[in-house]
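Participant: 3D, please:
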Amino acid sequence: MKLVANFVEKPWGRCDLPDWAGCPAGLKAPIGELWFTAPDGAALPLLVKYLFTSERLSVQVHPDDAQGRARGLPGGKSECWYIIDAAPGATLGIGLRRALDAQQLRAAAQDGSIEREMMWHPVAPGDFFFIPAGTIHAVGAGIMLVEIQQNVDVTYRLYDYGRARALHLDDGAAVSRAVPYDMGQAVRALEGGVMEQSLVRCPIFTVLRARDADSLRAQLGQQPVWIIPLAGMAMAGGDCATVGECLYLDSPASLRLSPDAIILAAAQGSH
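Facilitator: Next up, the predicted model:
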């Protein structure tokens, strides 16, 4: 089925969305997120969305499944980012320059030095980063990206550049792995320019970049799959999706791709 696009206003969002985003006419508030949800409102286990940033997002962290359930949530939130566009000098904050204990992390969040403690990674279109639960992170300004995440609404803000929003220092420090980021969990666009690639395989989800439906079926079997076109068109049954849209299929068996298609495909678990 074709998922429904939901535009979400954010103060750090943008008014100059690309044409493919299909932003409703006359909308003047900055749009920060474009979420895809089931037409009947059913909660799917993964959430796909686009982010559009004109400012840095807060420094934040998410719990893992065990930590989330201990707090009365259905689970935790691991996520991943695929960069669609990035302004010159755009960066993502992922991990820290050095390991901090919980007390040091709280102090850095309170006095603002966490900005200097963060590792800010330059990014380019085609870069991919897996952000396991517990990773301290912040999306920088001037970026458009696809985010694939566990569909659990839990975010602990550690620092927000003086904005008047609540912080969650106790929970955030408790669930953080305040260490440098493992760059083995990233895939850089310049790594051979390969279009067919496994981006992440972990117990939470598998994400592939693909352009051949048969290859995709061979790798994912009959599992439900989310299809996000990066170029061209994806088709299944009577539904189709182009850039800026998303399909959810009970299995990839019926998937067809146009000759120019490049897609992200996501499924639960490691395949």
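
Participant: CA only for contacts and neighbour counts going forward, please
Facilitator: Fine.

Participant: which stretches of this protein form helices?
Facilitator: 65-70, 102-111, 114-117, 169-175, 213-220 (DSSP state H).

Participant: residues in contact with the third one?
Facilitator: Right, the one you point to is helix 114-117. 96-98, 105, 108, 159 (C-alpha atoms under 8 Å, 6 or more residues apart in numbering).

Participant: looking at those residues, state which has the most neighbours.
Facilitator: Using other C-alpha atoms under 10 Å as the neighbour test, these are led by residue 159, with 26 neighbours.

Participant: distance of it relative to residue 49?
Facilitator: 23 Å (C-alpha to C-alpha, to the nearest Å).

Participant: cool, residue 144 as well?
Facilitator: 11 Å.

Participant: which one's more surrounded, these two?
Facilitator: Higher neighbour count among residue 144 and residue 49: residue 144, with 26 against 22, using other C-alpha under 10 Å.

Participant: contacts only, for the more buried one.
Facilitator: For residue 144, counting by C-alpha under 8 Å, 6+ apart, the contacting residues are 50-53, 83-86.

Participant: and of those residues, the nearest to residue 155?
Facilitator: residue 51 (15.6 Å; C-alpha to C-alpha).

Participant: not counting its neighbours along the chain, what's nearest the closest one?
Facilitator: residue 33 (4.7 Å; C-alpha to C-alpha, 6 or more residues apart in numbering).

Participant: that neighbour: neighbour count?
Facilitator: There are 24 residues near residue 33, going by other C-alpha under 10 Å.

Participant: what does the one 4 residues further on give?
Facilitator: Here the number of neighbours of residue 37 (other C-alpha under 10 Å) works out to 22.

Participant: could you also give me the structure for this next sequence, so I can compare it with the first?
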Amino acid sequence: MYPLKFEPILKQTLWGGDKIIPFKHLNSDLKGVGESWEISGVEDNESVVANGPDKGLTLADMVRKYREELVGEANYARFGNKFPLLIKFIDAKQDLSIQVHPTDELAKKRHNSMGKTEMWYVVDADKGAKLRSGFSEQITPKEYKERVLNNTITDVLQEYEIHPGDVFFLPAGRVHSIGAGSFIAEIQQTSDITYRIYDFNRK
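Facilitator: Predicted structure coming up:
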């Protein structure tokens, strides 16, 4: 094996900013890039090798070709040819939606997919930038439903002012959101399943 490089998968979003292109030294005129998927085995969004003799092969091709040599014996025994991680950069010029992701059990039942546990590493943050993770107080299912319906769910979410180098672990099932001014490296399970709870009335 040789050191592999992958082509980034750039995602333009309503809330995307202008930090990813210069951060990665890319030659691109794209605006509003909210995400750059660095390593992805998500179906229809697979990473492609950018260098060396395997240039042009997808990540799935590489796992099938190199098996344990690429991902290790324990991981290959557990996940087979499915690469288990999705690694991306997220640049939030605006707040992302309030959202939650399914557990392995629920994702398997509803979508025949992995769940989506995540980890955030704060690469950079504007002054006062915040992340939301979990509830700030205990609420009942009835109150939760009412707050979703009347757009006040953010009033009971725990907020954290962030700084470069901060790390957050977000188990599947935890309500969360990335706030405006955040530049995040996200490592998560291979899944693109998101249940949006509140999107600040954006169209």
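
Participant: let me have the contacts of helix 114-117 of the first structure in a markdown table, extended by distance to residue 122 of the first structure.
Facilitator: Compiled in a markdown table, the contacts of helix 114-117 of the first structure are given as follows (distance: C-alpha to C-alpha, whole Å):
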| residue | distance to residue 122 of the first structure |
| --- | --- |
| 96 | 15 |
| 97 | 15 |
| 98 | 18 |
| 105 | 23 |
| 108 | 23 |
| 159 | 21 |
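
Participant: farthest pair within those?
Facilitator: Counting by C-alpha to C-alpha, the most remote pair of the contacts of helix 114-117 of the first structure is 98 and 159, 17.6 Å apart.

Participant: which parts of the stretch 151-271 of the first structure are strands?
Facilitator: Counting by DSSP state E, counting those that start in this stretch, the stretch 151-271 of the first structure has these strands, from start to end: 156-159, 186-187, 197-201, 205-210, 225-231, 234-236, 239-241, 247-249, 256-257, 262-268.

Participant: of all those strands, which one is nearest residue 43 of the first structure?
Facilitator: Here strand 247-249 is closest among the strands of the stretch 151-271 of the first structure (C-alpha to C-alpha), at 12.2 Å.

Participant: matching residues in the second structure for the closest one?
Facilitator: The aligned range for strand 247-249 of the first structure in the second structure is empty, by TM-score structural alignment.

Participant: let's have the contacts of residue 144 of the first structure in CSV, adding distance to residue 113 of the first structure and neighbour count.
Facilitator: Output for these, formatted as CSV (distance: C-alpha to C-alpha, whole Å; neighbours: other C-alpha atoms under 10 Å):
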residue, distance to residue 113 of the first structure, neighbour count
50, 29, 22
51, 26, 21
52, 26, 28
53, 23, 24
83, 27, 21
84, 30, 18
85, 28, 18
86, 25, 21
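
Participant: from the residues you listed, which land in strands?
Facilitator: Judged by DSSP state E, the subset of the contacts of residue 144 of the first structure located in strands is 50-52, 83-86.

Participant: from residue 155 of the second structure, how far out is residue 193 of the second structure?
Facilitator: 25 Å.

Participant: who's more crowded, these two?
Facilitator: Shown here are residue 193 of the second structure and residue 155; by other C-alpha under 10 Å, residue 193 has more neighbours (15 against 12).

Participant: relative to residue 60 of the first structure, how far out is the aligned partner of that one in the first structure?
Facilitator: Counting by TM-score structural alignment, residue 193 of the second structure lines up with residue 154 in the first structure. To residue 60 of the first structure, residue 154 of the first structure is 10 Å away according to C-alpha to C-alpha.

Participant: isn't the match of residue 193 of the second structure up against residue 62?
Facilitator: Yes. Assessed by C-alpha atoms under 8 Å, residue 154 of the first structure is found in contact with residue 62 at 6.4 Å.

Participant: which residues do those two both contact?
Facilitator: 76-77.

Participant: mind checking what residue 126 of the first structure lines up with in the second structure?
Facilitator: Match for residue 126 of the first structure (TM-score structural alignment): residue 165.

Participant: identify the residue spatially nearest to its match, adjacent ones excluded.
Facilitator: residue 122 (5.3 Å).

Participant: translate the one you found into the numbering of the first structure.
Facilitator: So residue 122 of the second structure corresponds to residue 83, using TM-score structural alignment.

Participant: which one is residue 127 of the second structure nearest to, not counting chain neighbours?
Facilitator: The nearest residue in space to residue 127 of the second structure (C-alpha to C-alpha, 6+ apart) is residue 181, at 7.8 Å.

Participant: show me what the one you found lines up with in the first structure.
Facilitator: Per TM-score structural alignment, residue 181 of the second structure is aligned with residue 142.

Participant: number of residues surrounding the equivalent of residue 5 of the second structure over in the first structure?
Facilitator: Residue 5 of the second structure maps onto residue 2 in the first structure, with residues paired by TM-score structural alignment. Residue 2 of the first structure has 21 neighbouring residues, counting by other C-alpha under 10 Å.

Participant: ditto for residue 48 of the first structure
Facilitator: So residue 48 of the first structure, with other C-alpha under 10 Å, has 24 neighbours.

Participant: show me what it aligns to in the second structure.
Facilitator: Checking TM-score structural alignment: residue 48 of the first structure goes with residue 87.

Participant: you'd agree its match is up against residue 42?
Facilitator: No. Using C-alpha under 8 Å, residue 87 of the second structure makes no contact with residue 42, being 10.8 Å away.

Participant: re the thing from before, can you check which residues contact both of residue 154 and residue 60 of the first structure?
Facilitator: Common neighbours of residue 154 of the first structure and residue 60 (C-alpha under 8 Å, 6+ apart) do not exist.

Participant: to residue 23 of the first structure, which of the strands of the stretch 151-271 of the first structure lies closest?
Facilitator: With C-alpha to C-alpha as the measure, strand 239-241 is the member of the strands of the stretch 151-271 of the first structure nearest residue 23 of the first structure (15.8 Å).

Participant: so which residues make contact with the closest one?
Facilitator: 1-2, 228-229, 233-235, 247.
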